[in-house]
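# below: sequence and its predicted model.
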Amino acid sequence: MKDLYDVQQLLKRFGIFVYLGKRLYDIEMMKIELERLYQNGLLARENYLQAELVLRREHRLEKEQENDKKITRN
């Protein structure tokens, strides 16, 4: 698993489609859904950890972009 699209495809296999309108919120909801799948034994540990790392990276990048936008506005 390399990017957010891969995580979306993983969740899609379980019938989970996430779209809240803001990318940061989407990433946070995907993390919640991913944890629920893992806790219920539907997801292998390796897949869970890979997806978790992707989501952490994407969340960090999105927050950095958001902060950059705030700085340029001021």
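Happy to help now that I have it. As the structure is a computational prediction, the values presented were derived from the model and not from experiment. Residues are numbered from 1 along each chain as shown.

# CA only for contacts and neighbour counts going forward, please
Will do.

# assign a three-state SS to the closest residue to residue 23 other than its chain neighbours, would you?
Take residue 23 and drop its neighbours on the chain: the residue closest to it by CA to CA, 6 or more residues apart in numbering is residue 62, 7.7 Å away. Classification of residue 62 by DSSP: H, G, I helix; E, B strand; the rest coil places it in helix.

# pasting the second one now:
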Amino acid sequence: MNRKINNFYDVQQLLKQFGFIIYFKDKQDMLEMMEQEIRELHEYQLISKDTFIKCILIINQRRMSK
């Protein structure tokens, strides 16, 4: 998967490609679940290391901004 990941929406779209639509009322829970799914996609080598790192950074930035 060589998809450009530039923002939070791109992370959501990447997860959606794999069938994950993640929404929780609690934003922190949602971010935690997204991070877990991204980690598993990387673990199973479905996304590249660069994509994994960008996604984790974007999720962490979102965590810090709330």
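Received the coordinates, thanks. Bear in mind that the values here come from a model prediction, so they are computed numbers and not experimental data.

# would you pull the TM-score for this pair?
In this superposition the chains share a TM-score of 0.86, using TM-score structural alignment, normalised by the length of the second structure; 62 aligned residues with a CA RMSD of 0.9 Å.

# hmm, back to that, run a quick neighbour tally on the residue nearest to residue 23 of the first structure.
15 (other CA atoms under 10 Å).

# in this structure it contacts residue 22, no?
No: applying CA atoms under 8 Å as the test, residue 62 of the first structure and residue 22 come out as separate, 10.3 Å apart.

# go through stretch 50-57 of the first structure and flag the buried ones.
Using 16 or more other CA atoms under 10 Å as the test for burial, stretch 50-57 of the first structure gives 51-52, 54-55.

# redo the residues you listed as JSON lines? Include distance to residue 11 of the first structure.
Output for these, formatted as JSON lines (distance: CA to CA, whole Å):
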{"residue": "51", "distance to residue 11 of the first structure": "10"}
{"residue": "52", "distance to residue 11 of the first structure": "12"}
{"residue": "54", "distance to residue 11 of the first structure": "13"}
{"residue": "55", "distance to residue 11 of the first structure": "12"}
